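> The following comprises the amino acid sequence and a computationally predicted model.
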Amino acid sequence: MPRFAANLSMLYNEHAFLDRFDAAAQDGFTAVEYLFPYAFAADEVAAKLQAAGLQQVLFNAPPGDWEAGERGIACLPGREAEFAAGLAKALAYAQALQCPRVHVMAGLLPQGRTRAQLRPTYVANLRHAAAEAGKVGVNILIEPINERDMPGFFLNRQDDAHALVDEIGAPNVKVQMDLYHAQITEGDLATKIRRYLPTGQVGHLQIAGVPERHEPDIGEIHHPYLFKLLDDLGYEGWIGCEYRPQRGAVQGGTSQGLGWLAPYLRK
């Protein structure tokens, strides 16, 4: 049976961030993910996880200046020292939160630069990340993101992400396969799951309804089919629920839109 993690950056926004842990646990989630924990002390977040009986399964390394529009710096020449410092901070949080995965966002293409020009910087930074994360038992994840939601993002396609994992050659660098982004960019999700899951290079999955990024039972993807496929293929990892609640927003809270999840909760 699939295991689902609540994305606390998108779900339960009717609560203050530190109150979202209890809200997720009360709805039956046993794990959480989110974008960034750095606005809070690591021990404060760890206490919330422990009190709610939750596992932390994923968060992102510092992305540069998020408020100014940066979406990662891993592919940006000249930012290597900043990348290394951010990674060190992320790994310290990962240890404190007992989180086995850190997502490293690639970044946006600077004006006039091509992906081919930026690729050596990206590969070098990921190799550094892999070596440092390996010392503390953490996996580094890279995620293809669609260009409709994030124009100019360096990494967009599953095949490119897996080629990068092959090139880097570190066992703890894996792909964060977000089916929402994959559907928008490429489609053919079941075939891609069958192709890439057996490689062992998929370190995490995420879902949302397409095209509006609402609950997984809203939109063009038939998620129950994909959940059964993941079971059939023996996937034992987590599936992050990274969507913007529509029903919950209308009906008074995230919990009101979780009917799709009920058949999959462990009793």
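Everything's here; your move. Keep in mind it's a predicted model, so treat the numbers as computed, not measured.
> okay, CA-based contacts and neighbour counts for the rest of this
Fine.
> check contacts around Val102.
By Cα atoms under 8 Å, 6 or more residues apart in numbering, Val102 lies in contact with 58-61, 90-91, 94, 138-141.
> among these, which ones are buried?
58-61, 90-91, 94, 138-141 (16 or more other Cα atoms under 10 Å).
> tell me the strands in the chain, going along the chain?
For the chain, the strands defined by DSSP state E cover 3-7, 31-33, 55-60, 101-103, 139-142, 173-178, 202-207, 238-241.
> so which of the ones you listed gets nearest Ala190?
For Ala190, the closest of the strands of the chain is strand 173-178, at 12.2 Å, according to Cα to Cα.
> Remind me what the closest one packs against, helices and strands.
Using 3 or more Cα pairs under 8 Å, 6 or more residues apart in numbering; DSSP states H and E as the contact test, the elements touching strand 173-178 are strand 139-142, helix 158-168, strand 202-207.
> Buried deepest among these, which one?
Greatest average neighbour count among the helices and strands packed on strand 173-178 goes to strand 139-142 (a mean of 26), per mean count of other Cα atoms under 10 Å.
> how far is that one from where the chain is centred?
Offset of strand 139-142 from its chain centre (Cα atoms, centre = their mean, to the nearest Å): 9 Å.
> contact partners of it?
By Cα under 8 Å, 6+ apart, the residues outside strand 139-142 that reach it are 100-106, 126, 129-130, 133, 161, 172-176, 203.
> Structure two is appended below for comparative analysis:
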Amino acid sequence: MPRFAANLSLMYTEHDFLDRFGAAARDGFDAVECLFPYDVPAAELKARLQDHGLRQVLFNAPPGDAAQGERGLACLPGREAAFREGIERALALAAEIGCPRLHVMAGIAAPEVDHAWLRECYLANLDWAAGHAAPAGIELTIEPINTRDIPGYFLNRQSQAHAAVVELGRPNLKVQMDLYHCQIVEGDVETKLRHYLPSGRVGHLQVAGVPLRHEPDLGELNCAHLFDVIDELGWDGHIGCEYRPRAGTTAGLGWWRQRPA
């Protein structure tokens, strides 16, 4: 059975953020992820993880100026200094709380800017970030995201992400494969799992029901079957539950509890 991590930014929102750690542990999770935990002191995050026997397996590097619509800086020429400051901040937090993995968001590409120039900036920033993270033993991930949820997002397809990872050749740079985004953009998710998981380039998986991003057993994606495929392929990482519960987090965990041990 795959290992699952509760996403504490989308799940357990019926609780205050710091209380979500205990709620996830009570429901049986032993790992968590979240989006941007920077408003909470690192010591407090570390204490909650330790108190509840949890491991933080992923969080996002800072997205830039989110209030101004930025969703990552990696592909944005002229924002390199802010990108590096964000990576350094994220690496410091990851080291303090023992998180082995950071998601680096690509950013929103302005349609009037030449794509080749954006990609050159993107690769240069990723190369710097991966090199900076390697001595700390921290893995970076890049995630294709659908443009319905984030219009204009630079990275959308699995093939684009894998091409970047192959081109840079950094062992600690991996793809974050979210089955929800993959289904919306490309479909044929089982075939893509069978193609990409054996490559060793996938560092993290995430899941949600399609199209409404509720529990994985709701909607058009047969996640129970895909979990069996992931088992068959010997995946030993975590699957982040990055979904919005339809009517209470604990009440909606039947999809997980019915999985065989």
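Arrived safely. Treat the numbers as computed from the prediction; the structure is a model and nothing was measured.
> tell me the contacts of Ile97 of the second structure?
So Ile97 of the second structure contacts 42-43, 45-46, 56 (Cα under 8 Å, 6+ apart).
> redo that, cut-off 6 Å
Lys46 (Cα atoms under 6 Å, 6 or more residues apart in numbering).
> Okay, helices next: where are they in the second structure?
Per DSSP state H, the second structure carries helices over the ranges 19-26, 42-51, 80-97, 115-133, 158-168, 179-185, 189-196, 223-232, 254-257.
> Give me the mean deviation of the second one from the first structure.
Right, the one you point to is helix 42-51 of the second structure. Aligned to the first structure and superposed, helix 42-51 of the second structure gives a mean residue distance of 0.6 Å (mean Cα distance after the TM-score superposition for the first structure).
> Repeat that for the shortest one.
With mean Cα distance after the TM-score superposition for the first structure, helix 254-257 of the second structure departs from the first structure by a mean of 0.5 Å once superposed.
> State the span of the first structure onto which that helix is aligned.
Helix 254-257 of the second structure corresponds to residues 259-262 in the first structure, going by TM-score structural alignment.
> Show me how far the matching stretch is from its chain's centre.
Using Cα atoms, centre = their mean, the offset of stretch 259-262 of the first structure from its chain centre is 21 Å.
> Same question for stretch 178-188 of the second structure.
In this view, stretch 178-188 of the second structure has its centroid 14 Å away from the chain centroid, taken as Cα atoms, centre = their mean.
> For it, which outside residues touch it?
Here stretch 178-188 of the second structure has contacts from 145-146, 205-208, using Cα under 6 Å, 6+ apart.
> let's see it at 10 Å
For stretch 178-188 of the second structure, contacts defined as Cα atoms under 10 Å, 6 or more residues apart in numbering pick out 143-149, 156-158, 189-190, 192-193, 204-213, 216, 220-221, 223, 226, 239-243.
> What subset of those is buried?
Counted by 16+ other Cα under 10 Å, the contacts of stretch 178-188 of the second structure give 143-147, 156-158, 189-190, 192-193, 204-210, 213, 216, 221, 223, 239-243 as buried.
> re earlier: which one of the contacts of Val102 of the first structure is nearest His15 of the first structure?
For the contacts of Val102 of the first structure, the minimum distance to His15 of the first structure (Cα to Cα) is 19.2 Å, reached by Phe59.
> quick one: contacts for the closest one?
7, 32-37, 90, 93-94, 99-104, 141.
> residues in the second structure aligned with stretch 213-229 of the first structure?
Aligned using TM-score structural alignment, stretch 213-229 of the first structure spans residues 213-229 in the second structure.
> Just the terminal-to-terminal distance for that stretch.
Stretch 213-229 of the second structure has an end-to-end distance of 21 Å (criterion: Cα to Cα, to the nearest Å).
> about what we covered before: make a markdown table from the helices of the second structure and add distance to Ala67 of the second structure to it.
What follows is the helices of the second structure, written out as a markdown table (distance: least, Cα to Cα, whole Å):
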| stretch | distance to Ala67 of the second structure |
| --- | --- |
| helix 19-26 | 25 |
| helix 42-51 | 23 |
| helix 80-97 | 15 |
| helix 115-133 | 22 |
| helix 158-168 | 26 |
| helix 179-185 | 23 |
| helix 189-196 | 33 |
| helix 223-232 | 34 |
| helix 254-257 | 35 |
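> Pick the most buried one from those.
helix 179-185 (a mean of 22).
> hang on, the earlier thing: can you redo the helices and strands packed on strand 173-178 of the first structure as CSV with distance to Trp66 of the first structure?
Below are these laid out as CSV (distance: least, Cα to Cα, whole Å):
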stretch, distance to Trp66 of the first structure
strand 139-142, 18
helix 158-168, 23
strand 202-207, 21
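> quick one, which of those is nearest to Gln251 of the first structure?
Closest of those to Gln251 of the first structure is strand 202-207, at 21.5 Å (criterion: Cα to Cα).
> Nearest to Arg247 of the first structure, out of the helices and strands packed on strand 173-178 of the first structure?
Across these, closest to Arg247 of the first structure is strand 202-207 (Cα to Cα), at 16.3 Å.
> mean shift of the closest one relative to the second structure?
In this overlay with the second structure, the average offset of strand 202-207 of the first structure from its partner residues is 0.2 Å by mean Cα distance after the TM-score superposition for the first structure.
> For the nearest residue to Ile73 of the first structure once chain neighbours are set aside, give me its contacts.
Nearest non-adjacent residue to Ile73 of the first structure, counting by Cα to Cα, 6 or more residues apart in numbering: Gly107, 4.9 Å away. Gly107 of the first structure is in contact with 63-64, 69-76, 122, 150, 152-155, counting by Cα under 10 Å, 6+ apart.
> which of those residues sit farthest apart?
Gly69 and Tyr122 (18.9 Å).
> sorry, back to before: tell me the one of the contacts of Val102 of the first structure nearest Ala16 of the first structure?
Closest approach between those and Ala16 of the first structure, by Cα to Cα: Phe59, at 17.9 Å.
> aligned partner of that closest one in the second structure?
Structural alignment (TM-score structural alignment) places Phe59 of the first structure against Phe59 in the second structure.
> Check the gap between that match and His225 of the second structure for me.
From Phe59 of the second structure across to His225 of the second structure, the span is 27 Å (Cα to Cα).
> In this structure Leu35 of the first structure contacts Gln56, no?
No - with contacts counted by Cα atoms under 10 Å, Leu35 of the first structure stays clear of Gln56, the gap being 11.7 Å.
> The two: who's more crowded?
Set side by side, Leu35 of the first structure and Gln56 show more neighbours around Gln56, with 22 against 18, by other Cα atoms under 10 Å.
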